[in-house]
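Novice: my questions concern the predicted model and sequence given below.
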Amino acid sequence: MHNFEKRRDRYNAFASFENPLVNLSFELTVPDFRPYCKANGLPPFHFFLYHVLHALQGIDNFMYRIHQGEVIKIDDFMASYTVINQDQNLNFARFEMSADLNEFIARSVASKRIAEASEKVINTSEALSEYDQRRNIHITCMPWLKLNSIEHPIYQHKTYDIPSLAWGRFSEPRDDGKLAMTMAVQAHHGFVDGYHVHLLAEAISAGISRTMS
């Protein structure tokens, strides 16, 4: 929490706002990982999700939460994301993270299949402890749309501390070998500035590059 103490005054300022959330939508460019995924039998969405979530883990500002009125730093979080079930309704996949890419993808695919097959909404936060509810990241992908921006539903803005990320359709491969998409990031401004969103974008791209090298 040493790094947080350096910005506690910023947190206190934004925590007094009725809506302390910052929302940024930007073009994320990363190495085109789809040929690599095809060559290695990896599903592109789950490969990309792995790098997004592990990039978040490496930036303290995305790991701060409000628990019982105090700011804490969580050590990890559960992987989760939205899924469309068999009835074309929203559902939620959730599973424990893994540092191993293949294990992560296997868990993610298995969780997706369970969520797709369930008529009832599953993996909501109600059954979790108050602390485990803080161990969360909200992820949604809309591959049918060229996303420009998004506004997430919020129960109560003032105390909302879970980062939410969304992205839409990938671009066609560019001449420079890059892939582009609109990434939207929402977070508590007491914890996250635009600079930290920049760090996240850099970390996602760097992680993909390391895996493909």
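Specialist: Alright, I've got the coordinates. Numbers count the residues shown, from 1 in each chain.
Novice: contacts, neighbours, all on C-alpha from now
Specialist: Fine.
Novice: helix, strand or coil: sort out the residue sitting furthest away from the middle of the chain for me.
Specialist: Relative to the centre of the chain, the most outlying C-alpha is that of residue 175, 27.9 Å out, by Cα atoms, centre = their mean. Here residue 175 is recorded as coil under DSSP: H, G, I helix; E, B strand; the rest coil.
Novice: identify the single longest helix in this structure, thanks.
Specialist: In the chain, taking DSSP state H as the definition, the longest helix is helix 194-212.
Novice: buried sites along it?
Specialist: Burial within helix 194-212, assessed by neighbour count using 16 or more other Cα atoms under 10 Å, is assigned to 196, 197, 200, 201, 203, 204, 205, 206, 207, 208.
Novice: quick one, what contacts the second one?
Specialist: Under the criterion of Cα atoms under 8 Å, 6 or more residues apart in numbering, the neighbours of residue 197 are residue 185.
Novice: against residue 171, how distant is it?
Specialist: Distance, residue 197 to residue 171, by Cα to Cα, to the nearest Å: 21 Å.
Novice: swap in the first one?
Specialist: In this view, residue 196 and residue 171 are 24 Å apart by Cα to Cα.
Novice: also the fifth one?
Specialist: For residue 203, the distance to residue 171 (Cα to Cα) stands at 20 Å.
Novice: in contact with residue 124, which residues?
Specialist: Neighbours of residue 124 in contact, by Cα under 8 Å, 6+ apart: residue 92.
Novice: helix, strand or coil for it?
Specialist: Residue 124 - assigned by three-state DSSP - is coil.
Novice: what ranges do the helices span in this protein?
Specialist: Using DSSP H, helices in the chain cover 2-5, 8-15, 34-40, 44-57, 101-117, 130-134, 194-212.
Novice: second structure for comparison follows:
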Amino acid sequence: MNNTGLLNKIDVTTWKRREHFEHFSALDDPSWGLVIDVNCTVAAHAARSRKSSFFLLCLHAALKATNATPELGYRLVDDEVCCYGPLHASATIMRADETFGCCFIEYIADFKEFAANAREQIELVKARSGMCLENDLRHDQVFFSSLPWLKFSALTFARNLKDGGIPKFIFGKASEQGNEKLMPVALQVHHGLADGLHVARFFERFQTALDNC
């Protein structure tokens, strides 16, 4: 068990979601997900005006919202529900040879510090080969990937049922709709750990963060 970022453990015997947790955890695949279009107009403008990375602006906003949503930090570890935080990103990074590696990016509240560290870590991954999975077992992370070539309305994830229920995000292609720029975002969670209400709260917080880049 990787205890990095472990905050506490939930006593499932007295947990108000005990029955829900036990029901969904007994399923062959307890995960569920959805795709939501987020309004990234402000983030796109901020990226242009600051000459910053649109991806990093969106990633930072998503991490801010993730860290404000406790249920996205719940993990099933050795049959215990553990709460982790702060939560960081494991993001797929494309290389010039069209392979990708997984880049661990620490969440830092200040965007300039976050972006500077992220750029450094991204360059390290680009300079390597292989998938860079040395941080794959950390529970204090959330998985991110991006498909900037495709606008999608549904998506399925490759799923490791032994990952403890780590949430998975995919950012799609941002496209113009009228005077706005919208981007599809897919999210998959473990239903024993997070319900629709919790996911809805995340997306509300994500949109607020995007609107205040």
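Specialist: The structure has been received and is ready for your questions. Keep in mind it's a predicted model, so treat the numbers as computed, not measured.
Novice: please state their TM-score.
Specialist: For this chain pair, the superposition-based TM-score is 0.86 by TM-score structural alignment, normalised by the length of structure 1; 203 aligned residues with a Cα RMSD of 2.2 Å.
Novice: circling back: can I get the buried residues of helix 194-212 of structure 1 in JSON lines including distance to residue 82 of structure 1?
Specialist: Below are the buried residues of helix 194-212 of structure 1 laid out as JSON lines (distance: Cα to Cα, whole Å):
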{"residue": "196", "distance to residue 82 of structure 1": "24"}
{"residue": "197", "distance to residue 82 of structure 1": "22"}
{"residue": "200", "distance to residue 82 of structure 1": "21"}
{"residue": "201", "distance to residue 82 of structure 1": "21"}
{"residue": "203", "distance to residue 82 of structure 1": "23"}
{"residue": "204", "distance to residue 82 of structure 1": "20"}
{"residue": "205", "distance to residue 82 of structure 1": "23"}
{"residue": "206", "distance to residue 82 of structure 1": "25"}
{"residue": "207", "distance to residue 82 of structure 1": "23"}
{"residue": "208", "distance to residue 82 of structure 1": "22"}
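Novice: and residue 140 of structure 1, what's its match in structure 2?
Specialist: Correspondence of residue 140 of structure 1 to structure 2, assessed by TM-score structural alignment: residue 145.
Novice: can you check residue 84 of structure 1 too?
Specialist: The equivalent of residue 84 of structure 1 in structure 2 is residue 94 (alignment by TM-score structural alignment).
Novice: separation between that match and residue 112 of structure 2?
Specialist: From residue 94 of structure 2 to residue 112 of structure 2 the distance is 22 Å (Cα to Cα).
Novice: cool, and residue 196 of structure 2?
Specialist: 32 Å.
Novice: check residue 204 of structure 2 too.
Specialist: Residue 204 of structure 2 is 23 Å from residue 112 of structure 2, by Cα to Cα.
Novice: now do residue 148 of structure 2
Specialist: In terms of Cα to Cα, residue 148 of structure 2 sits 23 Å off from residue 112 of structure 2.
Novice: looking at those two, which is more packed in?
Specialist: Shown here are residue 148 of structure 2 and residue 112; by other Cα atoms under 10 Å, residue 148 has more neighbours (15 against 12).
Novice: do I have it right that residue 196 of structure 1 meets residue 63?
Specialist: No - the pair residue 196 of structure 1 and residue 63 does not pass the contact test of Cα atoms under 8 Å, sitting 11.7 Å apart.
Novice: so who does the residue mapped onto residue 205 of structure 1 from structure 2 touch?
Specialist: Under the alignment (TM-score structural alignment), residue 205 of structure 1 maps onto residue 207 of structure 2. Applying Cα under 8 Å, 6+ apart, one finds that residue 207 of structure 2 lies in contact with 38, 39.
Novice: cool, and the one 3 residues further on?
Specialist: Neighbouring residues of residue 210 of structure 2 by Cα under 8 Å, 6+ apart: 39, 40, 42, 43, 57, 58, 61.
Novice: for structure 2, which strand extends over the most residues?
Specialist: Using DSSP state E, we find that the single longest strand of structure 2 is strand 180-190.
Novice: got the buried residues for that one?
Specialist: Judged by neighbour count using 16+ other Cα under 10 Å, the buried positions of strand 180-190 of structure 2 are 181, 182, 183, 184, 185, 186, 187, 188, 189, 190.
Novice: what's the match for the second one in structure 1?
Specialist: Mapped onto structure 1 by TM-score structural alignment, residue 182 of structure 2 lines up with residue 180.
Novice: ok, and the closest non-adjacent residue to that match?
Specialist: residue 29 (4.4 Å; Cα to Cα, 6 or more residues apart in numbering).
Novice: go on, residue 161 of structure 2?
Specialist: Nearest residue to residue 161 of structure 2, sequence neighbours excluded (Cα to Cα, 6+ apart): residue 29, at 7.3 Å.
Novice: that neighbour: neighbour count?
Specialist: 13.
Novice: for residue 43 of structure 1, same thing?
Specialist: 13.
Novice: same question for the one 5 residues further on.
Specialist: Residues within reach of residue 48 of structure 1, counting by other Cα under 10 Å, total 19.
Novice: okay then, goodbye and thanks.
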